[in-house]
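>>> Okay, sequence plus prediction incoming.
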Amino acid sequence: MRLRKIQNTPVAVTELGFGASVIGNLYRVTPADDATAAVDAAWDAGIRYFDTAPHYGLGLSELRLGAALRHRPRDEYVISSKVGRLLVPNEQPHGVDTEGFVVRDDLRRQWDFSRDGVLRSIEDTLERTGLDRLDIVYLHDPDDHWQQAAEEAMPTLAELRDQGVIGAFGAGMNQSAMLARFLRETAADIVMLAGRYTLLDQSALDDVLPAAQEHGKSVVAVGVFNSGLLSRDRPAEGMKYDYQVAPPELVARALAIAEVCATHGTTLPAAAMAFPHTHPSIINVTLGMRTPEQVGRNVELHDQHIPDGLWDDLRAQGLIRSDVPAERGRGRE
């Protein structure tokens, strides 16, 4: 699995990353043995970048990922987690978490991008994972907290990076406009961009990707299937796009892209995974992986050859923007 370096940092990540939200029981229960087996399968496939967060399963994802990685050589992998949602005792539990994870709600999330909140969150994550350090720390969805995130959280993470406590830091969001602000106006090294540079949405070309190029910073792409619509060879009515049922016009566009993929001897999900790598600032695509079978499928899709002519044809037919860069070609940096 090839490595790409986060610009101006010592941290390098594999081009395919393991997203650990699903092993925190996202939407349904994942047995503990399946979660461990998925991490082991990812390791055996050469994946060395693993992403988690306190939000994922109210700490369950961090607990499981830390346990699965604890016996691995620490210098051979990169782990990222997030700050901004502290986990605190829930005085009024309902029995099950209400934010998409099938876990008990004995804890609740509390927004906090203060200096103390960041330091406490990192300390709590290290305790849950049992690891000695985090390589990358992201602010998690600071959409409604720009001032505190930019004025307190980012300087705190910059100090930790400069002290060598963490290797790199940034922010992760479902929008690109504020991520561009973080790249331009703070010391962030990297951002995690969810769903805004895909075969169906290239809006990041208007803000975050030019900002990354201009300032010599890096981008991790997640949500490349846009909640599922790009995950199958033949998209169908009723599939999800950005967490909602996809409108018919988007289903039709996804089908049209799938037809072009077929003429080039590839599939829609393989192209969806390869597409972010057309931009030189994007160094990694991270996907949720719940089972060894999902790991195997994702690795197989990642390894498929995508001919450069596919992007040319999609541009020519107006199915992706005309300013999408030519295929960069993946390689070690």
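Structure's in. What do you need? Numbers count the residues shown, from 1 in each chain.
>>> okay, CA-based contacts and neighbour counts for the rest of this
Will do.
>>> List the residues that contact residue 277.
Neighbouring residues of residue 277 by Cα atoms under 8 Å, 6 or more residues apart in numbering: 283, 284, 327, 328, 329, 330.
>>> farthest pair in these?
284 and 327 (14.7 Å; Cα to Cα).
>>> Please say which of those two ends up with more neighbours.
More crowded of residue 284 and residue 327, by other Cα atoms under 10 Å: residue 284, with 28 against 20.
>>> what comes into contact with the one helix or strand the more buried one maps to?
For residue 284, the host element (DSSP states H and E) is strand 282-288. Here strand 282-288 makes contact (Cα under 8 Å, 6+ apart) with 4-6, 13-22, 218-224, 273, 276-277, 298.
>>> Which members of those residues are positioned in strands?
4-5, 13-14, 16-19, 218-222 (DSSP state E).
>>> Of these, just say which sits nearest to residue 236.
Residue 236 has its nearest neighbour among the ones in strands among the contacts of strand 282-288 in residue 222, at 21.9 Å by Cα to Cα.
>>> Now do the contacts for the closest one.
Per Cα under 8 Å, 6+ apart, neighbours of residue 222: 192, 193, 194, 195, 285, 286, 287.
>>> what's the distance between the last one and residue 301?
Spelled out, it's residue 287. Noted for residue 287: a distance of 12 Å to residue 301, by Cα to Cα, to the nearest Å.
>>> Could you do the fifth one as well?
Per Cα to Cα, residue 285 is found 12 Å from residue 301.
>>> Got another one to weigh against that:
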Amino acid sequence: MNPVRLGRSGVFVSALGFGSAAIGNLYRAVDEETAFDAVRAAWDAGVRYFDTAPHYGLGLAERRLGRVLAELGRDEAVVSTKVGRLLVPTPNPRGRRDDAGFDVPADHERHWDFSADGVRRSLESSLRRLGTDHVDVVLLHDPDDHWNQAVEEAYPALHELRHQGVIGAIGVGMNQVRMLERFVVETDVDAVMLAGRYTLLDQSALEGMLPACRRRDVSVLAAGVFNGGLLAVDDPPADAMYDYATAPEEIRARARRIAEVAQRYRVSLPQAALAFAAGHPAVAGVVVGARSGEEITRDAALLARGVPGELWRELRERGLLRADAPLPGSAAQ
């Protein structure tokens, strides 16, 4: 868990980060004590970087995370949250449930807002939910359809907040590589959170974004390294998820082939998934979601284990890794 600097900022993150979407009731509800135990287990495993967003459970993830970090030691943690979706009270919720994948009451609505005022209002609301007077990192969240406003209004607002010392580092979090590459090249962000595009199954970030990060000294926070769940187990079931949908059979078959090679080296599929993403020289940390203490404890233990270099070479030889993918550890030579 040796801390790594984000870009040229003064913010350092642990090698493993805790993603809080699951404790915001992503897909299904998590009771409060189980959610709290997941954060505590992450802390006990050495995790000191915690990522959240207003989007996660309509603020539930921020509230839960903030409550536990206040107990554990907020000043020892590095916290990132996101801007771009303002939470506005729903006029007449009438018992409705959220329709964006979170098992929570629809008592608020998400309004896209990448204006400078929207950034400040969103951050102020996040601070209240987190119960803290500062966050360390702020990321623009999914500006896919909002490039102009994000780069012309939201980014300058974050740049100014960083200049004033209100926040320590700024960046962008997305599931795509093309716009992230534009942010890396055209702005002065410290980090990008890349979800699902640098994994054992998808290395599309190698085509431009990751090289740009290396040239510009921008750190990568690798999220979605299990591609939605498919790489989280050794034998992916027929209903395994891949990028928020049921995995196509050809993708599941590829995961099984990777698992078969890994098992010959006594490496599990999730262990290989974590090690591969963490092994790129632009990656400062890997961020994983967990809805229980057992999940995050397992992932921390897997990331700490060594992976034989021969595994990566065999995957490359079999066409299961791109030929231009840097091989983690000594195999990178």
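Received it, and whenever you're ready, just let me know what you need. Fair warning: this is a prediction, and the values are worked out from it, not measured in the lab.
>>> Any idea what the TM-score comes out to?
For this chain pair, the superposition-based TM-score is 0.96 by TM-score structural alignment, normalised by the length of the first structure; 329 aligned residues with a Cα RMSD of 1.1 Å.
>>> picking up where we left off before, give me the distance from the strand holding residue 284 of the first structure to the chain's centre.
Mean-position distance between strand 282-288 of the first structure and its chain equals 6 Å (Cα atoms, centre = their mean, to the nearest Å).
>>> That strand vs the second structure, average distance?
Mean deviation of strand 282-288 of the first structure relative to the second structure after superposition (mean Cα distance after the TM-score superposition for the first structure): 0.7 Å.
>>> Let me know the angle separating that strand from strand 218-222.
Orientation of strand 282-288 of the first structure against strand 218-222 (axes from the mean of the first three to the mean of the last three Cα atoms, to 10 degrees) gives an angle of 30 degrees.
>>> Identify the residue range in the second structure corresponding to strand 282-288 of the first structure.
Aligned by TM-score structural alignment, strand 282-288 of the first structure falls on residues 283-289 of the second structure.
>>> on that earlier part again, give me the more crowded residue out of residue 287 and residue 301 of the first structure.
Per other Cα under 10 Å, whichever of residue 287 of the first structure and residue 301 has more neighbours is residue 287, with 24 against 20.
>>> State the distance from the more buried one to residue 136 of the first structure.
Counting by Cα to Cα - residue 287 of the first structure and residue 136 of the first structure are separated by 17 Å.
>>> Give me the neighbour count for residue 283 of the second structure.
Count around residue 283 of the second structure with other Cα under 10 Å applied: 25.
>>> What of residue 306 of the second structure?
12.
>>> Next: residue 264 of the second structure.
10.
>>> ok, now how distant is it from residue 18 of the second structure?
Here residue 264 of the second structure is placed at a distance of 30 Å from residue 18 of the second structure (Cα to Cα).
>>> And for residue 311 of the second structure?
Residue 311 of the second structure sits 27 Å away from residue 18 of the second structure, going by Cα to Cα.
>>> So which of the two has more stuff around it?
The residue with more neighbours, out of residue 311 of the second structure and residue 18, is residue 18; 24 against 21, by other Cα under 10 Å.
>>> check contacts around the more buried one.
39, 42, 47, 49, 50, 51, 287, 288, 289, 290, 296.
>>> residue contacts, the residue nearest to it when sequence neighbours are not counted?
Nearest residue to residue 18 of the second structure, sequence neighbours excluded (Cα to Cα, 6 or more residues apart in numbering): residue 50, at 4.8 Å. By Cα under 8 Å, 6+ apart, the contact list for residue 50 of the second structure reads 17, 18, 19, 20, 77, 78, 79, 80.
>>> One more: residue 80 of the first structure?
Residue 80 of the first structure makes contact with 49, 50, 51, 52, 53, 134, 135, 136, 137, 138, according to Cα under 8 Å, 6+ apart.
>>> Give me the nearest residue to residue 113 of the second structure, chain neighbours excluded.
Leaving aside its chain neighbours, residue 113 of the second structure sits nearest to residue 84 (5.1 Å; criterion: Cα to Cα, 6+ apart).
>>> Is that neighbour in contact with residue 144, as I believe?
No - Residue 84 of the second structure lies out of contact with residue 144 (Cα atoms under 8 Å); the separation is 10.7 Å.
>>> the more surrounded of these two?
Remark: of residue 84 of the second structure and residue 144, residue 84 carries more neighbours, 27 against 13, as counted by other Cα under 10 Å.
>>> Count the neighbours of residue 22 of the second structure for me.
If we define neighbours as other Cα under 10 Å, then residue 22 of the second structure has 22 of them.
>>> Quick check, it in contact with residue 293.
No - at 11.8 Å, residue 22 of the second structure does not count as touching residue 293 under the criterion of Cα under 8 Å.
>>> From residue 149 of the first structure, how far off is the closest residue to residue 17 of the first structure other than its chain neighbours?
Closest residue to residue 17 of the first structure in three dimensions, ignoring its sequence neighbours and counting by Cα to Cα, 6+ apart: residue 286, at 4.1 Å. As defined by Cα to Cα, residue 286 of the first structure lies at a distance of 24 Å from residue 149 of the first structure.
>>> who's more crowded, those two?
Neighbour totals were compared for residue 286 of the first structure and residue 149, and residue 149 leads with 27 against 24 (other Cα under 10 Å).
>>> Show me what that one lines up with in the second structure.
For residue 149 of the first structure, the aligned residue in the second structure is residue 150 (criterion: TM-score structural alignment).
>>> would you say that match is within a helix?
Yes - judged by DSSP: H, G, I helix; E, B strand; the rest coil, residue 150 of the second structure forms part of a helix.
>>> Enumerate every residue touching it.
Going by Cα under 8 Å, 6+ apart, the list of residues near residue 150 of the second structure reads 114, 115, 140, 143.
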